[in-house]
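Asks: predicted coordinates and the sequence they were generated for:
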Amino acid sequence: MLSNREVILSENHPEVLKGLALFILENNEKLAKENAKLRKLEAESKLRELELDYQRTILRDLVFGHGVEKSRASSGRNRRIKPNEQLLLHAQSLAPAPTEEERKNLERSVVSHEMTGAELVTVAKEMGLDRQEQSAFSEIKGLTDDAVEITVIERRYISELHKLKKYRYHPAPDENLEKEVIVTAERTDKLFSGAGYSIDFALSVVRDKYEYHKPLERQTREMQRLGLNVGTKTLYNMAEAVSVHMEPTVSLVLQDIFKAGLAVECDETPWFIQSNHDDDGQMWTASNQAGTYYRFEPTRSGKVIAEILKDYAGPVMADGYGGYNRLTKDKKIDLAGCWAHARRKFIELEDVYPEDVGWVLDRIGELSSIEYEAKNYEELQKLRHEKSRPLAEKIRGYLVEMKTRHLPESALIKKAVNYTLKRWDCLTKFLDDARIPLTNNGAERAMRHAVMGRKNFNGSQTINGADTASVLYTIIESCKKVEVDPTTFMKEIILRNNRDEPSISPLQYAKQIRTPPAENQ
């Protein structure tokens, strides 16, 4: 029996050969289609695998958190400030502190070390000297071997007895008084009338909890070790008393932020309430170089930020959360978008689309580098017009082309591209207004402080505790913005209140203490 090949080779009829040729072509086309389909399925399978790996990464970060948002490439995307390099204009202090050379050094003390007579005799014996007696040695005045050593004096708790002296009034010979007049010395250095703990003690509690994130329960254990038995409720009462003193200052901080002539950066984060009677809420913040304002509210509604900014007119920087869209209804506010949030959408996809995502990340890195070239806001506006604007248009064009090229293959790249293009008008507001920073990182840095506290002591026991936290965070973070010691400032405010003097903000205080005497007159 002949094989198919032999049958074809032996056939010489044109019609039969034509039919065989058509049959072969049809089969080849069918096989080609099936091969293409298999290749597509293989590509889709690989893409699904990459997307699943991406989703696992996102879920892991949601559960366990993530570190610094670093790109794999080392082409300058993850820029770091070099020593002595100028900070971004939007990060510079409005009331610069003295330089390191001008700052006070640590408190110094001198400890003299002498040799005893016995030690001198021992040295003489070891050296084989003739006179092995103390009188053979005399001190060389002014000649010492010096070595600097840093030490620590541990905190101590002291019970102080304050004696308020009394004074008897001696009336004039012709003065008639119904009863004897006796007056008592008054104290203006108390946290509140009848307080059994000093202002310094209360401020140390506030500093440890709200600046260094040490829970009150942990503070009580340390105090017990040092001989003081006190409960967490007592410590909280003192923190609350300090916050009451600070409340007038909080409104001044918000006024400083509004009047600074800079964009207001906004953010929010969940805040836990441990009480079963109250619901969890959100810690909101509004900040710029003039200060940082915090407010706790039980809702994430955009009504909150609209209420906070009701007396403000100017640019506002925020992330892509929809609640901030409410601000667009206010004609006084110009809502700008954050490039750091847009960048994050692409950072997450770098492993899946290294070439396209790498290009976008590099261009965003260039936008950031341009910001560092400016020494003042006039230069910044010029640089943004000459360099940043063309670069932004290049990014937009590439995103549009990338969207067309990748869709409908991947929902992941679609999400990142659409996020950026949808917010393009907000993202490019910075090109026309030098007051607007490139990112909302300033607000996120301010919020990070509260988040660290939330993690350490799991939010607040009650809503009142959350309000206390918002007041104290406002003061502490605003002091940091203008490089003022928060504890020193809070004590100054308490003493001012006790003397019925008007309160001042950290920015006003910083300018006051750093103004030369001649200018201050």
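Replies: Sure thing, it's come through.
Asks: make it CA atoms for all contacts and neighbour counts henceforth
Replies: Fine.
Asks: so which elements touch the strand or helix carrying Thr234?
Replies: Using DSSP states H and E, Thr234 maps to helix 232-259. Under the contact criterion of 3 or more Cα pairs under 8 Å, 6 or more residues apart in numbering; DSSP states H and E, helix 232-259 touches helix 199-206, helix 216-225, strand 291-297, helix 463-481, helix 486-498, helix 506-514.
Asks: give me the longest helix you can find in the chain.
Replies: helix 14-64 (DSSP state H).
Asks: tell me the helix or strand right after that helix.
Replies: Once helix 14-64 ends, the next helix or strand along the chain (criterion: DSSP H and E) is helix 117-127.
Asks: contacts for the helix or strand that comes right after that next one, please.
Replies: Tracing the chain past helix 117-127, the next element assigned as helix or strand by DSSP H and E is strand 166-168. By Cα atoms under 8 Å, 6 or more residues apart in numbering, the residues outside strand 166-168 that reach it are 180-185.
Asks: determine which two of the residues you listed are furthest apart.
Replies: Within those, Glu180 and Ala185 form the most distant pair, 16.7 Å apart (Cα to Cα).
Asks: comparison target below:
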Amino acid sequence: MSQFSDNDDFIQELLQQRDELYAEVSRFRHADNGTLDTLEKENREKDTIIKQQSEKIDKLLDQLAWYKRKMWNPSRERYIPENPDQRKIDWDGLDLLPEEEKLTKEADKEIIAYERRKPQKEKKKPVRLPLPEDLRREEEFIEPEGLNENWVRIGEEVTEVLEYKPGELYVRKIIRPKYAVKSEEQITEEQSRIRIASLPLLPLPRSNADASLLAEIIMNKYLYHIPFHRQIAMFKQLGLILSASTVNGWFKDVCDLLRALYYRLGEIVKDSDYIQVDESTVPVVNDEKHKTVKAYLWMVRSVMKNLVYFHYDKGSRAQKVVVELLHDYKGAIQTDGYEAYSIYEQKKGVLLLGCWAHARRKFEESLKEDKAGAEYALLQIGKLYQIETMADDQELDFQQRAELRTRLAYPIMVAFEKWIVNYYPKVLPNGRMGRALKYTYSLFYRLSRYHLDGRYKLDNNLAENAIRPLALGRKNYLFCGNHEAAENAAVIYSLIGCCNACDVDVREWLIDVLTKIPNYNNDYSKDLADLLPHNWKNSNKTEIIPTDSNNC
């Protein structure tokens, strides 16, 4: 009986503690007056702030990684997988038709088979080339000491060492003797009593600078990127003192002299049926703002004629500039993904092509964020470049190259496009991988058109190479003084760019053209196109011209 009594007491004690705790909680709730709700609301707000800050930190870390890569990593875009034999690919995203899957597998097999049977190139050992025979030789004899009549000369050892002498300035004195007639009876009234030879046409009539000096100044700045003030210091060491205003005046006059030739170049470039277009920045001084502003130079490259043409329109990058620049153009235009070019999708007679190098660059930047997806994308793009290597190795003509692309490249592009559509929901839309997929898919119709014609290039790299001297130049001379100076720079960059593309000696071309062009400007029956580097090279027969149509 006592046992049951003890249990009842224990239960009553527990019930009493429960009632006390309930009463205490009730008092706390009554005294709280909404404090708990406020704390919960504050916690939710803090969670939201923490989430936003985490996203911002991830974005900043992504940007920091990109800047580190640009600044210190090698600037190569070629992708090599770490272990291609063991890498596993997720094919769940591909939803190919049986016929498309069959064509894709056949293309992969043919590419792999070609790579396996392709002979490996032997690495060449470095060999010291002989010094050119046309260089002037100065002989120096060094006799051994202690010789007498007992010694007989049996030969000699010759060691050739390159020497350098700084450039030399000299004066060409043009002397024109004057002659007077002895007897005035021997001449008619129309004839002059004094005769003197005509002065040869000089590039700049009111200047004492000849073509060779003008060519050297222009070439040093726009080919070797030496600003005028450094050149003035170099000339001073050679004994010639020039003012900055004199050199700038010479440069302006030379650009005016070459401007008609520059316009003729633009007509020829835009007359071709396949061009590449790109744009790049050039700092220009704005007098109103008293600082440099970012302006743009547009570049048009004729792929088949291998000519480049730079255009400047007050530094604008607006769509209206390219519309005016190519308003009558008919043919294929290859560009990057800049939205200004999208207007040509609707223009009759124009075929817009994309650049696979830009798409590949996006995926290469996404490797650290999504290694599996980026590696797969880079592998597919790499196959397209392998097909181009196959065509180059086999020296296929344009028709055969187009057929090879249709048979191998097109099935790969179809599979790649479907993979992009199915893989996009798996990535962060605002991440690097998401942006790479969105960029590539939005331009896929442009990217895939290159297989239609064997002349079309896979990317726009040749155009970017033509712009590279502009990037080097602005790091040295820093800016253009005004819009007129930027227009003059476009003139020189265009003509020197054509010389480099056609493998023409810039100095030799400039000296010859600056000497001849006054005659062309005075005689409109002559075609200025004869002086353009590709035609000048053929007329002067400086070297044997290759048969490849891509070369000048």
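Replies: That came through, no problem. A quick note: this is a predicted structure, and the numbers were derived from the prediction, not measured.
Asks: Ser442 of structure 2: neighbour count?
Replies: Neighbourhood size, Ser442 of structure 2 [other Cα atoms under 10 Å]: 11.
Asks: which residue lines up with it in structure 1?
Replies: In structure 1, Ser442 of structure 2 lines up with Lys422, judged by TM-score structural alignment.
Asks: how close does its match sit to Lys394 of structure 1?
Replies: Computed with Cα to Cα, to the nearest Å, the distance linking Lys422 of structure 1 and Lys394 of structure 1 is 16 Å.
Asks: Thr281 of structure 2 matches what in structure 1?
Replies: So Thr281 of structure 2 corresponds to Pro270, using TM-score structural alignment.
Asks: what does Arg259 of structure 2 give?
Replies: Under the alignment (TM-score structural alignment), Arg259 of structure 2 pairs with Glu247 in structure 1.
Asks: and for that match, the neighbour number?
Replies: Neighbours of Glu247 of structure 1 under the rule other Cα under 10 Å: 16.
Asks: need the contact list for it.
Replies: If a contact means Cα under 8 Å, 6+ apart, then Glu247 of structure 1 has Val471 as its contacts.
Asks: look up how far Asp356 of structure 1 lies from it.
Replies: Glu247 of structure 1 sits 51 Å away from Asp356 of structure 1, going by Cα to Cα.
Asks: buried stuff in the helix holding Thr234 of structure 1?
Replies: Residues 235-236, 238-243, 245-250, 252-258 are the ones in helix 232-259 of structure 1 that count as buried (16 or more other Cα atoms under 10 Å).
Asks: dump the residue contacts of Pro506 of structure 1.
Replies: Neighbouring residues of Pro506 of structure 1 by Cα under 8 Å, 6+ apart: 253, 291, 475, 478-479, 482, 484, 489.
Asks: go again using 10 Å as the cut-off
Replies: 95, 249-250, 252-253, 256, 290-291, 475-486, 489-490, 493, 512 (Cα atoms under 10 Å, 6 or more residues apart in numbering).
Asks: ok, now Asp267 of structure 1?
Replies: By Cα under 10 Å, 6+ apart, Asp267 of structure 1 lies in contact with 282-287, 294, 305, 317-319, 321, 324, 440-447.
Asks: skipping adjacent residues, who's closest to it in space?
Replies: Thr285 (5.4 Å; Cα to Cα, 6 or more residues apart in numbering).
Asks: same question for Ala197 of structure 2.
Replies: Of all residues not flanking Ala197 of structure 2 in the chain, Arg176 sits nearest, at 6.0 Å (Cα to Cα, 6+ apart).
Asks: against Trp284 of structure 1, how distant is whatever residue of structure 1 lines up with the one you found?
Replies: Applying TM-score structural alignment, one finds that Arg176 of structure 2 aligns to Leu164 in structure 1. To Trp284 of structure 1, Leu164 of structure 1 is 45 Å away according to Cα to Cα.
Asks: and those two? which has more neighbours close in?
Replies: Trp284 (24 against 11).
Asks: checking that one next. Helix, strand or coil?
Replies: Judged by DSSP: H, G, I helix; E, B strand; the rest coil, the three-state class of Trp284 of structure 1 is strand.
Asks: how about it, what does it touch?
Replies: Counting by Cα under 10 Å, 6+ apart, Trp284 of structure 1 has contacts 266-271, 293-297, 299-300, 304-305, 308, 443, 447, 470.
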